[in-house]
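*Asks:* need a 3D model of the following:
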Amino acid sequence: MRMTFRWFGEGNDPVPLAYIKQIPGTEGIVWSLHDIAAGEEWPIERILEVRSQADAAGLHIDVVESVNIHEDIKLGLPSRDQYIENYKNTIRKLGSVGVKVICYNFMPVFDWLRTNLYEELEDGSTALYLEKAKVMNLSPHELVAYFQSNSTFQLPGWEPERLGQLSTTLEAYQAVDEEQLWSNLAYFLEAIIPVAAESGIKMAIHPDDPPYPLFGLPRIITSQQNLRRFLKIVDHPSNGITLCSGSLGANADNDIVSMIHEFSDRIPFAHIRNIRLAENGDFIETSHRTEDGTVNIAGIVKAYYDIGFTGYARPDHGRHIWGEQCRPGYGLYDRGLGIMHLWGLWDGYRYADKGSL
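*Replies:* Sure thing, here's the model as predicted:
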């Protein structure tokens, strides 16, 4: 397991690279060019700038999250071909500087959804929270207004330029059901996976968050069965999964340990985080300890250890603790604690195997 830490860039992330380097066992950043609009080709000079910053801190840039997909590709519009060409050119550039994994998603309109960015937990910390009934009752426009008024940070997946055309985009999706979305995804994969393979890159799709339809929009990367279908579209090692335990854990029927074993050779990137899921579908993000949530983090790390996982991992979201002023879900302190908990589990399994415990 190769540990990484998501970083949003100089001037856009209050966590300095020097602090990330001090987290034991953390070797690289998970990064993106967040100001580049979906569909645009990434400039090589901007890519090299991030590599230079990471190199200076002694960190690698092997994992990108995300190269966002233009909505016209998801909608299957004629204009998608030019956006796919731009995407392929970006893949080639990233491969040329040593990037190994590109995480992306195929969620229509909204990358992820929560109803409170700072829900208080019993210990006084706060965390991302979703009240399912509220999501079902709010209009998309009301939810957007909430996010824009409750965060001082730009939120990935909720960029103003993407949400500015919300009404038009939602209307366009009225003609797209699940099967059409599958077809549009297949068209995209068949175009980009050969380029990724030639560039030495593994594409890793992120599950939908949460893993069920919202606002009448289809969602398809939601379950073990659907991940199986996804991998068969282009059955190639460069077509893989970002296995996110938190996103998939929002459906109690998902057996993440089973997924790790079944898809062991197609998981180049793992997001490992915990949530506490209520019977009514509400959930709040917690510490990474198994006991604090409903996701079997200890079993998940054991599964990765058992398959000999050598891919990249990151602790994903954290709570907001110790008064830290940070991006919602992306502070230094709790994600640093999360990394140490994951390494503690991993080392426990490793030393037990060696007979040292």
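*Asks:* could you use CA atoms for every contact and neighbour count after this?
*Replies:* Will do.
*Asks:* residue 243 reaches residue 269, doesn't it?
*Replies:* Yes: counting by Cα atoms under 8 Å, residue 269 is a contact partner of residue 243 at 6.6 Å.
*Asks:* which of those two has more residues huddled nearby?
*Replies:* Under the neighbour definition other Cα atoms under 10 Å, residue 243 and residue 269 were set side by side, and residue 269 has more, 30 against 25.
*Asks:* just checking, that one touches residue 241?
*Replies:* Yes: taking Cα under 8 Å as the definition, residue 269 is a contact partner of residue 241 at 6.9 Å.
*Asks:* which residues are common contacts for those two?
*Replies:* residue 204 (Cα atoms under 8 Å, 6 or more residues apart in numbering).
*Asks:* what about residue 59, distance to residue 229?
*Replies:* 35 Å (Cα to Cα, to the nearest Å).
*Asks:* same drill for those two, tell me which one is more crowded.
*Replies:* Shown here are residue 59 and residue 229; by other Cα under 10 Å, residue 59 has more neighbours (20 against 15).
*Asks:* give me the number of neighbouring residues for residue 132.
*Replies:* 18.
*Asks:* ok, it touching residue 279?
*Replies:* No: with contact defined as Cα under 8 Å, residue 132 does not count as touching residue 279 (10.7 Å).
*Asks:* one more to line up against the first:
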Amino acid sequence: MEQTFRWFGPDDVVRLPHIRQAGATGIVTALHHIPYGVVWSINEIEKRKRLIADAGLGLEWRVVESLPVHEAIKSGDGDLDPLFANYRQSLRNLAHCGITTVCYNFMPVLDWTRTELSAPLPGGASALRFNAHEYAAFDCFMLERTGAEREHTPEILARATAWFDASSESARSRLLANIMAGLPGAYERYDVPGLKAALARYHGIGKAELRQNFMRFLAAVIPTAEEVGINMCVHPDDPPRPLFGLPRIISNAEDIALILDAASSRSNGFTLCSGSLGAGADNDVPAIAGRFAERIHFAHLRNVAKESDGSFMEADHLGGDTDMVAVVTILLREQKRRLEEGRRDWRIPMRPDHGHELLDDVGKLTHPGYPMIGRLKGLAELRGVMMAVAALERLPL
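*Replies:* Now for the predicted structure:
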């Protein structure tokens, strides 16, 4: 697999030389400064490519993460033809510049969601964490969403009430900031009234309606992606459950099958995120990887440790509940199949997703979940698994 690293651009605290030192050869990035729905011009794409190439480190921009889907497309609101046209033009421009793997998501309003960004680990390290009772406290007592109490168990509601009653204004503000932190590309952070307004735009939109809007998006863009040789790869929901009354439509194997069947083109693929899917109590990540291996165009490899109440913690890359050796083995076997098929793009780009805050990264202003050292550690561990599996099974790396 091609070893890549996410980079948030020239303002990222993590620098390109750091990424090269980690042993990665591919860069995963996006033009975050361009507003959603606006065309990514060839000039802007080439500017970012030159920035990476001019570092002289042998790094290449290999994956776009993300080419964002405008919120109006997700909600199905208004005349969407101009937005579809702009998205198609961005795909054409990316293909013109030689970038042919595009990761995106269809999560309404929020991206990945955690309630704690610095959950303590032994020795002073920290991890991202989702606490079910803090999420319920925010949902029921800060958002004051109608009917929210019915969506939480009595046990979680009791803990949520206790947390809220004991919390200070600063603790509540921190919880809001933590929930907003999963929007690294948008840089748009809501306050509580703003989040309420954003959620209101989805009033009356359930899972069926959101799925219908997604199918409309696929019908509008996949033919162009196929025409120009772009592999689109949708990212699973994180966490794979409804949030704040918003439906989620890419949370399990059934959801993925429906999406891939909606457009049988190879250009309609998905990103295997072992952590996002792994947070679902009923998701068997190796089984999902094996079932849909032919349509995996990109892999986020990370792990989570789940708890019975729906809480979970970001674990070590080779720890947690998902058998990472099994996942890597499936991906390497799929690479071999593609190579034997004669495909030039037989290698699957992967990146170590999220990482613990360790050592000198503690306290640095890195993007939440994306400290350098924790991801370097994860990549080294995953590289070891890849090399061992490849040697044992005589599989190409």
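*Asks:* TM-score for these two?
*Replies:* The pair, once superposed, lands on a TM-score of 0.92 when counted by TM-score structural alignment, normalised by the length of structure 1; 351 aligned residues with a Cα RMSD of 2.3 Å.
*Asks:* where exactly do the helices run in structure 2?
*Replies:* 16-21, 42-53, 71-75, 81-96, 132-137, 154-166, 169-180, 192-200, 207-228, 253-262, 274-278, 285-291, 324-340, 372-393 (DSSP state H).
*Asks:* deepest-packed of those helices, please.
*Replies:* helix 274-278 (a mean of 26; mean count of other Cα atoms under 10 Å).
*Asks:* where in structure 1 does that one fall?
*Replies:* Aligning helix 274-278 of structure 2 against structure 1 (TM-score structural alignment) gives residues 245-249.
*Asks:* returning to that earlier point: in JSON lines: the helices of structure 2, plus distance to residue 351 of structure 2.
*Replies:* Listed next are these as JSON lines, based on distance: least, Cα to Cα, whole Å:
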{"stretch": "helix 16-21", "distance to residue 351 of structure 2": "11"}
{"stretch": "helix 42-53", "distance to residue 351 of structure 2": "17"}
{"stretch": "helix 71-75", "distance to residue 351 of structure 2": "27"}
{"stretch": "helix 81-96", "distance to residue 351 of structure 2": "20"}
{"stretch": "helix 132-137", "distance to residue 351 of structure 2": "28"}
{"stretch": "helix 154-166", "distance to residue 351 of structure 2": "34"}
{"stretch": "helix 169-180", "distance to residue 351 of structure 2": "23"}
{"stretch": "helix 192-200", "distance to residue 351 of structure 2": "31"}
{"stretch": "helix 207-228", "distance to residue 351 of structure 2": "23"}
{"stretch": "helix 253-262", "distance to residue 351 of structure 2": "21"}
{"stretch": "helix 274-278", "distance to residue 351 of structure 2": "11"}
{"stretch": "helix 285-291", "distance to residue 351 of structure 2": "16"}
{"stretch": "helix 324-340", "distance to residue 351 of structure 2": "12"}
{"stretch": "helix 372-393", "distance to residue 351 of structure 2": "7"}
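*Asks:* looking at the ones you listed, which is nearest to residue 352 of structure 2?
*Replies:* Among the helices of structure 2, the nearest to residue 352 of structure 2 by Cα to Cα is helix 372-393 (5.4 Å).
*Asks:* tell me what angle the closest one forms with helix 324-340.
*Replies:* 60 degrees (axes from the mean of the first three to the mean of the last three Cα atoms, to 10 degrees).
*Asks:* mind listing residues that contact stretch 279-299 of structure 1?
*Replies:* Against stretch 279-299 of structure 1 from outside (Cα under 8 Å, 6+ apart): 119, 127-133, 245-246, 249-251, 257, 272-277, 315, 317-319, 334, 338, 341-342, 345.
*Asks:* who's in contact with the counterpart of residue 304 of structure 1 in structure 2?
*Replies:* Residue 304 of structure 1 maps onto residue 331 in structure 2, with residues paired by TM-score structural alignment. Shown in contact with residue 331 of structure 2 (Cα under 8 Å, 6+ apart): 1, 289, 293, 348.
*Asks:* now do the contacts for the closest residue to residue 89 of structure 1 other than its chain neighbours.
*Replies:* Nearest non-adjacent residue to residue 89 of structure 1, counting by Cα to Cα, 6 or more residues apart in numbering: residue 41, 6.7 Å away. Residues in contact with residue 41 of structure 1 (Cα under 8 Å, 6+ apart) are 86-87, 89-90.
*Asks:* what's the match for residue 41 of structure 1 in structure 2?
*Replies:* Under the alignment (TM-score structural alignment), residue 41 of structure 1 pairs with residue 39 of structure 2.
*Asks:* that match and residue 67 of structure 2: what is the separation?
*Replies:* Counting by Cα to Cα - residue 39 of structure 2 and residue 67 of structure 2 are separated by 10 Å.
*Asks:* and what of residue 367 of structure 2?
*Replies:* The spacing between residue 367 of structure 2 and residue 67 of structure 2, counted by Cα to Cα, is 18 Å.
*Asks:* who has more neighbours, those two?
*Replies:* residue 67 (24 against 18).
*Asks:* the more buried one reaches residue 101, doesn't it?
*Replies:* No: the pair residue 67 of structure 2 / residue 101 is not scored as a contact, 10.2 Å apart, by Cα under 8 Å.
*Asks:* contacts for stretch 181-192 of structure 2 next, please.
*Replies:* 30, 32, 36, 66, 110-114, 142-143, 176-177, 180, 367-368.
*Asks:* so which of those residues is the most crowded?
*Replies:* residue 114 (26 neighbours).
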